[in-house]
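> I would like to see how this sequence folds:
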Amino acid sequence: MEIKRSGMIAIVGRPNVGKSTLTNALVGEKIAIVTNKPQTTRNRICAVVNRKDCQFVFMDTPGLHKARTKLGDYMVNVVKESVADVDAVLLLVEPIPHIGGPEAELIARIKSLNVPAVLVINKIDTVEKEALLAVMDTYAQAHTFNAILPISAKNSEGVEELLELLANFMPEGPQLFPEDMVTDQPERQVCAEILREKLLLCLDKEIPHGTAVELVRFAERERDEVIEVDATIYCEKVSHKGIIIGKGGAMLKKISTLARKDMERFMGAKVYLQTWVKVKENWRDNVNLIQNFGYKDQ
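Presented below is the predicted three-dimensional model:
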């Protein structure tokens, strides 16, 4: 079917509310990394979904939080910039009948934009249905949303209904991305993010938040169609480097193996992954290093 309507939709919310899980559920495959740690997403990620005569371009954004580093400033700025020029905003919240600071700030921004806004209450699989009424009422008093929809992004419950609802707000216009495209991220960026996800999953406390990944080589071997990936993991302290590598290299091997398997699923090809660990002290407060690691204004 020919695309007759298309539009940009920002997915916003506090950290760890399920924005990346919802993005993946909408697309039907993994393009955004997901962990149970706050501030997993650092960049804006575009996800492209085609349904009937509509093309939706969703922007998964970092969670709005109080920045404590230059990297944190960058992430907060990404959220604010992402909401600036869109056709609709999707505010994702947890099923709690209380509006916190990040939600209040995002609602104030939505009001100033004068664009259609949908309140999506996520994680409904964790509460009784009756509890949702109080949540809906609390948010309905704060802003006149165009629609309120309870979903479970983890179980893909309510995802199709959300797309049908958002189609009402999409303006007429040609498709913005080719039909077979699901994200605007280059393959090497997705692979770097997959490796960072495994660092977040396997490491404790503050260590994974102080890591960055740089792919120094990303090339396909023509003779056997294997993709060679050389990646450098940067951390902020020498002691962290030892923990990432682990006893006899065990932790680094575990992280690399998990990452390679996900890279192969995403690429649809064999991947030969080599990883190194280097120390860059306080890189999260160094603007040049932040930009070198791919966190640039978009």
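
> Please count neighbours and contacts with C-alpha atoms only from this point.
Will do.

> ok so residue 197 is a helix residue?
Yes: Residue 197 sits within a helix when classified using DSSP: H, G, I helix; E, B strand; the rest coil.

> Count the residues that sit near it.
For residue 197, the number of neighbouring residues by other Cα atoms under 10 Å comes to 22.

> next one: the one 3 residues further on
By other Cα under 10 Å, 25 other residues sit near residue 200.

> That one and residue 35 touch, don't they?
Yes: Residue 200 lies in contact with residue 35 (Cα atoms under 8 Å); the separation is 6.9 Å.

> list the buried ones in stretch 252-262?
252, 253, 254, 255, 256, 257, 258, 259, 260, 262 (16 or more other Cα atoms under 10 Å).

> with those residues in mind, which one is nearest to residue 165?
residue 262 (32.1 Å; Cα to Cα).

> Need the residues that contact the helix or strand where the closest one lies.
Per DSSP states H and E: residue 262 is located in helix 250-267. For helix 250-267, contacts defined as Cα atoms under 8 Å, 6 or more residues apart in numbering pick out 30, 187, 191, 194-195, 198-199, 202, 243-246, 270-275.

> Second input sequence below; structure requested for side-by-side comparison:
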Amino acid sequence: MNHPSSQRCGLIAIVGAPNSGKSSLINVLVKNKVAIVSDKPHTTRQAVYGIVCHEDLQSIFIDTPGMVLSPQDPLQNYMRKTARQSLKEANISVVVIDVDRAHHKANRLLLNASIQREIPTLVVLTKIDNWKDKSRLLPLIESYRDFESNVVGFFPVSSHTLQGIEELELALQNLLTPGAWMFPADMKTQLSFEVGLSEITREKLFWSLHQEIPYRLNVLTEKWYWRKNKRTKQKELWIWQNITVEKEGQKKLVLGQEGRRIRHVGLLARQEIQSQHRCDVHLFLHVTINPTWIERHYG
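You can find the predicted model right below:
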């Protein structure tokens, strides 16, 4: 372990509009899957830490919910507050802008908020692999030149091809300030084990469902334990999870015809958990209806 006097550390808030690629970016920077990813907005509901240690440096990336401009319910209001609070706590801000939605109103709002905090601010342009003609990036950057004197730089990146990631990493490392590490060297995220299990299943539900249904559901790991198989002597993980929805129609969609969708979701979740923990996994999913679960959790 490096001596505390030589250590540098920093909290780096990753903020942006909904579905701008924040979670994918964090997973690439951490080189480990700590945040779930989907192509739907409002996937991230709480601040998720991705922790990277390199020599004397510890970078703590905070994956935040997408900035909701006009919250419509307690959950969206909670997500908006979480994003703002994460920005207040951070030493460095990374404003993530999806190149295909470069003029979303949240982008300038977040840039202004970062600059007002007087912390180093980087602008990261994500999903550049969607653009074959990279010359289009220059006019996009020019459209944000009124922020130029207040930001460290503009970094076009692709979380898919890893283009531009190394340059971004070096820029962030250079901004870390002297200070003792906040987390142990082997820690990758602050999420508890059971929450991590719930998030995996929620991700598979997001990918399997459409429209507003994923946003209106919750996954809770009610019980889990390790045990050794008496016959094979191999370690096994047994998990029981509850999926909560608001309406009977939503429950039917989650279950699917003759239970096909929920079985498919369970299979995908089990495969990922097995891959992460290198053991046999037994996963049991149950769906319940609670019309007020959002108000009870976030009201």
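
> and of the buried residues of stretch 252-262 of structure 1, the nearest to residue 55 of structure 1?
Nearest to residue 55 of structure 1 among the buried residues of stretch 252-262 of structure 1 is residue 262, at 27.0 Å by Cα to Cα.

> Please say which position in structure 2 the closest one maps to.
Alignment note (TM-score structural alignment): residue 262 of structure 1 maps to residue 272 of structure 2.

> Also residue 38 of structure 1?
Alignment note (TM-score structural alignment): residue 38 of structure 1 maps to residue 41 of structure 2.

> burial count for its match?
By other Cα under 10 Å, the residues close to residue 41 of structure 2 number 19.

> Look at it and tell me its secondary structure.
Once three-state DSSP is applied, residue 41 of structure 2 turns out coil.

> picking that back up, distance from the chain centre to the helix holding residue 262 of structure 1, please.
19 Å (Cα atoms, centre = their mean, to the nearest Å).

> Mean deviation, it versus structure 2?
Superposing on structure 2 and averaging over aligned pairs (mean Cα distance after the TM-score superposition for structure 1), helix 250-267 of structure 1 comes out at 1.0 Å.

> All the helices of the stretch 151-299 of structure 2, residue numbers only.
165-175, 193-208, 248-255, 260-277, 293-298 (DSSP state H, counting those that start in this stretch).

> sorry, back to before: distance to residue 143 of structure 1 for the buried residues of stretch 252-262 of structure 1 - can I get that in a markdown table?
As requested, those are exported to a markdown table (distance: Cα to Cα, whole Å):
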| residue | distance to residue 143 of structure 1 |
| --- | --- |
| 252 | 47 |
| 253 | 49 |
| 254 | 47 |
| 255 | 44 |
| 256 | 46 |
| 257 | 47 |
| 258 | 43 |
| 259 | 42 |
| 260 | 45 |
| 262 | 40 |
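
> From those residues, pick the one nearest residue 48 of structure 1.
Using Cα to Cα, the shortest approach to residue 48 of structure 1 within those belongs to residue 262, at 20.3 Å.

> roughly how far apart are the closest one and residue 269 of structure 1?
11 Å (Cα to Cα, to the nearest Å).

> Same check on residue 91 of structure 1?
Distance of residue 91 of structure 1 to residue 269 of structure 1, computed by Cα to Cα: 36 Å.

> Those two: who's more crowded?
Taking other Cα under 10 Å, residue 91 of structure 1 and residue 269 do not tie; residue 91 has more neighbours (23 against 13).

> about what we covered before: most tightly surrounded among the helices of the stretch 151-299 of structure 2?
Most buried of these by mean neighbour count (mean count of other Cα atoms under 10 Å) is helix 193-208; its value is a mean of 20.

> For that helix, what is the distance to the chain centroid?
Taking mean C-alpha positions (Cα atoms, centre = their mean), helix 193-208 of structure 2 and its chain are 12 Å apart.

> What span of structure 1 is that helix aligned with?
The aligned range for helix 193-208 of structure 2 in structure 1 is 187-202, by TM-score structural alignment.

> Ok, stretch 243-256 of structure 2 next?
Using TM-score structural alignment, stretch 243-256 of structure 2 pairs with 233-246 in structure 1.
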